[in-house]
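Novice: I'll drop the sequence and a predicted model, then ask my questions.
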Amino acid sequence: WCDVLRVVVVVQAAWSVVAGQVRYSVPEEAKSGTVVGRLSQDLGLEAGDAASRRLRLVPQGRRASVEVSGASGALVVSSRLDREELCGKSAPCALRLEVLVERPLRVFHVELEVTDINDNAPLFPAARKNLSMAELTTVPGSRFPLEGASDADIGANAQLSYTLSPSEYFGLEVKSKSENKVSLVLVLKKLLDRETLPVHRLVLTASDGGRPSLTGTMELLVWVLDANDNAPQFNQSVYKVQLQENASPGTVFLQLTATDKDEGINQELRYSFSDTMPAKVQDLFIIDRNSGEIRTAGELDFEDVQLYDLEIEAKDKGWPPLSGHCSVELEVLDVNDNAPEVWVTSLSVPVPEDAPVGTVVALLSVSDRDSGPNGRVRCAVWPASPFGLESAFAGSYSLVLREALDRERTLPVHRLVLTASDGGRPSLTGTMELLVWVLDANDNAPQFNQSVYSVKVLEGSEPRTLLTTVSATDLDEGINSDIIYLFSRHVTAEVKEMFTIDEKNGEIRLQGKLDHEEIVSYEITVEARDKGFPPLSGHCKVVLEVLDVNDNAPEV
């Protein structure tokens, strides 16, 4: 710097001598003691005159920041030189000094130019600027003017260029308005989406033309204003819930939550059932409009409906309002609240008592409106004999004959109790009573109350005399127990001519004339025959003794 200054001073001093004025230049911020110029020499003074003739600066109103060295007569920097403080933006920055010398008294004019160095960085009006832009409605190409920076320096040191931090959404347009003025415009390149990025942080940098260059920055905060462009979203499209059918009204079974990426009123939600849900279903449930809590309003019945499909809507308060939807699949779980039912689908009664074992007497159906173990039904019959149950497939039973029937030895009518029990805990049962009549079969022969009837009759008794009455019984019923009496086929015609038998009441009467002297006794086989098919018979013997009377005179 000293060499440069010296050259300048020499050139200017030469000019100054001609013009009667000395000019110097010094860069601002030169260190204290820096020699500005050989003032004594440039004024034409002899060596040593500076001190003897008292070469000095004439004080003026403001501090000059330079002084004359008494010994050498050089003009040196005495305090900080700040061009911007001294002259602001004025150029050139020239300080006019008066130098006084005595013997003889003379006044010299000295002009000191303070030259600019790049000691001031560009400065924006504020370190941060906030901008607000609406998403969706602010279209690409929209322009937003910005205030530029200032630089206290001058010349190339004050020539500013601008750059914007990289952004896919914004660009910077710089246009020169005049030699030292530019217009800055922030240009939107792409539609904004608040939900993707609610705040864009940009840095605007101003660089001056100094060497080295100094920079200043301003942060641009672009706040994206919300538009109602996002519908509410549930965290699941389908919610699956299980609830027992005996849940009391008011039972909370699900808490729904939807979110909306918007903000403010556009984010506030109301929950409701979809209009597509039948009113009958809506009456069974209540949804809290604010919280999304769903609870029962009525009683559920698994046997009526096992699955409810609830369509839920979440609507925001934006304009126009947007909606999100989800489904709630409510599975109603069965509890053992229904007793089994048993009924007869087909009945073949009365049952012939000679029906073979395995004969199907009735077809039964059982059901239980519950499901799973609660709906699995076991069926039993009491008493366990002579009938039993066989299951062909689930829910169907056959009542079959397991033992041979004997109407006469057991019962003519069987009173059966059919019991159906489910697999619940505790088990529920249903019962019904079934009467099975046994149809008589002709399986019993008539039985006489005596196997032998002994009769005594006097010979010569009158015809139509009642000799005896035979009697038989039949354990069967109906036509199978109707009995006719007749002489056995082994009875001879002579006997049949002598006696008669009433087929209805079994009365045996005399029809011919008995003669003791001819036949002393008769043995008659009597048959009791029922009217069944085939007919059955029982037999007895009637032993008739002919008693003698004195009806013959002695013969000589």
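Specialist: Good, I have the coordinates.

Novice: Going by C-alpha atoms from here, please, whenever you check contacts or count neighbours.
Specialist: Will do.

Novice: Span of stretch 100-113 from start to end?
Specialist: End-to-end distance for stretch 100-113: 20 Å, by CA to CA, to the nearest Å.

Novice: Which parts of the stretch 101-250 of the chain are strands?
Specialist: 106-115, 128-134, 143-146, 161-164, 170-176, 182-188, 199-207, 215-225, 233-234, 238-244 (DSSP state E, counting those that start in this stretch).

Novice: Let's have those strands in JSON lines, adding mean neighbour count.
Specialist: Shown next, in JSON lines, are the strands of the stretch 101-250 of the chain (neighbours: other CA atoms under 10 Å):
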{"stretch": "strand 106-115", "mean neighbour count": "18"}
{"stretch": "strand 128-134", "mean neighbour count": "14"}
{"stretch": "strand 143-146", "mean neighbour count": "15"}
{"stretch": "strand 161-164", "mean neighbour count": "17"}
{"stretch": "strand 170-176", "mean neighbour count": "16"}
{"stretch": "strand 182-188", "mean neighbour count": "18"}
{"stretch": "strand 199-207", "mean neighbour count": "19"}
{"stretch": "strand 215-225", "mean neighbour count": "19"}
{"stretch": "strand 233-234", "mean neighbour count": "20"}
{"stretch": "strand 238-244", "mean neighbour count": "14"}
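
Novice: Next, format those strands as CSV and append distance to His325.
Specialist: Formatted as CSV, the strands of the stretch 101-250 of the chain follow (distance: least, CA to CA, whole Å):
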stretch, distance to His325
strand 106-115, 74
strand 128-134, 27
strand 143-146, 39
strand 161-164, 43
strand 170-176, 36
strand 182-188, 35
strand 199-207, 30
strand 215-225, 26
strand 233-234, 7
strand 238-244, 9
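
Novice: Just the buried residues of stretch 298-313, please?
Specialist: Of all the residues in stretch 298-313, those buried under the rule 16 or more other CA atoms under 10 Å are Gly298, Leu300, Asp301, Phe302, Glu303, Leu310, Glu311, Ile312, Glu313.

Novice: thinking again about what came up before, could you point out which of the strands of the stretch 101-250 of the chain sits nearest Val252?
Specialist: Distance to Val252, taken as CA to CA, is lowest for strand 238-244 among the strands of the stretch 101-250 of the chain, at 9.8 Å.

Novice: Which SSE is immediately downstream of that closest one?
Specialist: Downstream of strand 238-244, the first helix or strand assigned by DSSP states H and E is strand 252-255.

Novice: also this one, for the comparison:
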Amino acid sequence: IDNEIPVTLQVETESDKFAISPSGEFTTKVKLDYDEGAHNYSVEISISDGVSNDRAVVDVRVTDVNDNSPVFASDSVTKSVPEDTEVGSNVTAVPATDKDSSFNKELRYSLRGGEGRFSVDPVSAMVTVAGALDREAKAEYNLLLVAEDQGRPARSATATLLVQVSDINDNVPEFSEAEYEAEVLETEAVGTSLLTLSAADPDEGANGRVSYSIFQQSPSSHPDVFELDSSSGTLRLAQPLDYSEVKVYRLKVQASDGGTPSLIGNGSVVVKVKDVNNNPPEFSKESYDVAVPENLANGASILRLEVTDRDEVSGMRPKGHLSELRYSLRGGEGRFSVDPVSAMVTVAGALDRETKAEYNLLLVAEDQGRPARSATATLLVQVSDINDNVPKFSEAEYEAEVLETEAVGTSLLTLSAVDPDDGANGRVTQHHFPRHPRPPVDPRGPVLRGKPRKYFHHHRHRRRPGPERRGHTVPPLPSPALQVQRGEARGPGTPPQPVPSP
């Protein structure tokens, strides 16, 4: 433009967006937005020098610049997927938009977080499962999605994706112990709590809600001894116990969840019944009766007692057990003893039937409970005789006087011999050892009779009568001397007199 000729320049169209200076500089009056406005403008301008006018058209083409960042429809998205979703399955697409054009609006997607369990398609923004899910290991994942355009420099945007892993019934209830054990006194009341079972199911809701039951009990001969609370898992006593009948119960228990179908875990419970000293010992008899010879040696066994205790009937008695018995006896004057463990009664002192023919003993059996229980029985020991005593005459020497005129068969005196043995062993017969022909000794009774002698013959007669035993063994026996003295005739009926030995 010739500055010497004054002219007027003017924008005739799009004057709100463009302007022209007197010097002819064409400019924009506002920021042009490729994304919002027109991409091309035809701007008509006029020029006038006051005489002539002219017009021209300026074509303006707006080009895009990367002045817009991508935008997600929502800054935060939540999705739920079952924990058994297969790898490669779609979760959701989370696309973004960009108002720019061409490559400035071309977006690429990426994902951060998720521990490798998820991936996103870089073009479609589809999020998929990339690894096995387990709600019990991790119930939710917070992912950060990134959308980035291809401008230079690039612009980006982010959004969060919360993936919640929903439960399926894929876990079996598991007891806290492989085997539970409880001890209970046999005297515990019905309803007593023994223990509480605990089974865990990490599933959610009904899938993880556990109920308890007993499905088997041994021994089967004693059913329904226990009851199990289905909700709390508390095991209680349902029937009275008796240690002498059952010492150990074994239960098979189940923990079932509420899923469909229900999953079941198995466990076991051992209940040991503890013996209470509620039974006294029992002798096989209330009274025993034995006979022993009086020459039985010390230490000889005469009787083994049979005693039981219902607190333990198996015979397998650990030391110190309630049914471990100890034996003692009372009476017997020290002639007998009993082994405190084996219950064998033995001779402890010399026996002599002639001194004491029988002994009454009190037998005592006592268990090891606290307090102890005991039982008693009686033992009658009868001492039988052996031929161990020699008959004894009442006098060492007998003496009698007899008239020479006494008739044959006249009783002169009566001999007496005693044997304290019993029966045939103590039955005594008499005989004599003659040096001269002499009257016999009546075996039915020790009566001495004589034949008549003339006065001028022997004045004194000595004889050796001897007792004889009927026992099996007859040792040499002592015999007294017998002296008979003749005298003058006396009056009739005058009895002879025994003369005691000096």
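Specialist: Yep, it's here. Computed from a predicted structure; not experimentally measured.

Novice: taking the buried residues of stretch 298-313 of the first structure one by one, which sit in strands?
Specialist: The strands, defined by DSSP state E, take in Leu310, Glu311, Ile312, Glu313 from those.

Novice: these two touch, right, the third one and Ser327?
Specialist: Put plainly, it is Ile312 of the first structure. Yes: contact criterion CA atoms under 8 Å: Ile312 of the first structure and Ser327 qualify, at 6.0 Å.

Novice: Contacts only, for the residue nearest to the spatial centre of the first structure.
Specialist: Nearest to the mean C-alpha position of the first structure, counting by CA atoms, centre = their mean, stands Tyr239 at 0.8 Å. Tyr239 of the first structure makes contact with Cys326, Ser327, Val328, Glu329 under the criterion CA atoms under 8 Å, 6 or more residues apart in numbering.

Novice: so can I have CSV of those residues showing distance to Ser132 of the first structure, secondary structure and neighbour count?
Specialist: Putting these into CSV (distance: CA to CA, whole Å; DSSP: H, G, I helix; E, B strand; the rest coil; neighbours: other CA atoms under 10 Å) gives the following:
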residue, distance to Ser132 of the first structure, secondary structure, neighbour count
Cys326, 35, strand, 20
Ser327, 39, strand, 19
Val328, 41, strand, 18
Glu329, 45, strand, 16
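
Novice: what's the closest of those residues to Gln244 of the first structure?
Specialist: Nearest to Gln244 of the first structure among the contacts of Tyr239 of the first structure, with distances taken as CA to CA, is Glu329, at 13.7 Å.

Novice: For stretch 310-327 of the first structure, give the aligned segment of the second structure as residue numbers.
Specialist: Counting by TM-score structural alignment, stretch 310-327 of the first structure falls onto residues 251-268 of the second structure.

Novice: doesn't Val81 make contact with Asp134 of the second structure?
Specialist: No: using CA under 8 Å, Asp134 of the second structure and Val81 do not qualify as a contacting pair, with a distance of 10.8 Å.

Novice: Quickly list what's touching both of the two.
Specialist: Val165.

Novice: ok so, going back, including distance to Arg56 of the first structure, could the contacts of Tyr239 of the first structure go into JSON lines?
Specialist: Shown next, in JSON lines, are those (distance: CA to CA, whole Å):
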{"residue": "Cys326", "distance to Arg56 of the first structure": "95"}
{"residue": "Ser327", "distance to Arg56 of the first structure": "99"}
{"residue": "Val328", "distance to Arg56 of the first structure": "101"}
{"residue": "Glu329", "distance to Arg56 of the first structure": "104"}
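
Novice: Next, the mean deviation of the helix or strand Lys280 of the first structure falls within compared to the second structure.
Specialist: Following DSSP H and E, one finds Lys280 of the first structure within helix 279-282. Once fitted to the second structure, helix 279-282 of the first structure is off its aligned match by 4.5 Å on average (mean CA distance after the TM-score superposition for the first structure).

Novice: continuing past that helix, what's the next helix or strand?
Specialist: Where DSSP H and E defines the elements, the next helix or strand beyond helix 279-282 of the first structure is strand 285-287.

Novice: got a list of contacts for the match of stretch 310-327 of the first structure?
Specialist: Contacting residues not belonging to stretch 251-268 of the second structure are listed as 169, 171-175, 177-180, 199, 201, 206-218, 250, 269-270 [CA under 8 Å, 6+ apart].

Novice: Endpoint to endpoint, that stretch covers what distance?
Specialist: Across stretch 251-268 of the second structure, the terminal residues are separated by 6 Å (CA to CA).

Novice: how far does that stretch sit from the chain's center?
Specialist: How far stretch 251-268 of the second structure lies from its chain's middle: 24 Å, per CA atoms, centre = their mean, to the nearest Å.

Novice: So what's the residue count around Val381 of the first structure?
Specialist: 19 (other CA atoms under 10 Å).

Novice: How about the equivalent of it over in the second structure: what's its closest non-neighbour residue?
Specialist: Matched to the second structure by TM-score structural alignment, Val381 of the first structure sits across from Leu329. If the residues on either side of it in the chain are set aside, Leu329 of the second structure comes closest to Leu363, at 4.5 Å by CA to CA, 6 or more residues apart in numbering.

Novice: Could you check which residue of the first structure pairs with that neighbour?
Specialist: Under the alignment (TM-score structural alignment), Leu363 of the second structure pairs with Leu418 of the first structure.

Novice: Pretty sure that match sits against Ala384.
Specialist: No: Leu418 of the first structure lies out of contact with Ala384 (CA under 8 Å); the separation is 10.3 Å.

Novice: Pick out whichever of those two has more residues nearby.
Specialist: Leu418 (20 against 12).

Novice: list the buried ones in the helix or strand the more buried one falls within?
Specialist: Here Leu418 of the first structure is covered by strand 413-422, with elements defined by DSSP H and E. Buried residues in strand 413-422 of the first structure, counted by 16+ other CA under 10 Å: His414, Leu416, Leu418, Thr419, Ala420, Ser421, Asp422.

Novice: counting contacts, what elements does that strand pack onto?
Specialist: Here strand 413-422 of the first structure touches strand 341-347, strand 377-382, strand 429-439, going by 3 or more CA pairs under 8 Å, 6 or more residues apart in numbering; DSSP states H and E.

Novice: Now do the last one: everything it contacts.
Specialist: Think strand 429-439 of the first structure. Contacts to strand 429-439 of the first structure, defined as CA under 8 Å, 6+ apart, come from residues 339-343, 349-353, 405, 407, 411-422.

Novice: Can you give me the neighbour number for Tyr288 of the second structure?
Specialist: Neighbourhood size, Tyr288 of the second structure [other CA under 10 Å]: 17.

Novice: what about the nearest residue to it once chain neighbours are set aside, how many neighbours?
Specialist: Leaving out its chain neighbours, the residue that sits closest to Tyr288 of the second structure by CA to CA, 6+ apart is Leu379, at 4.6 Å. Neighbourhood size, Leu379 of the second structure [other CA under 10 Å]: 22.
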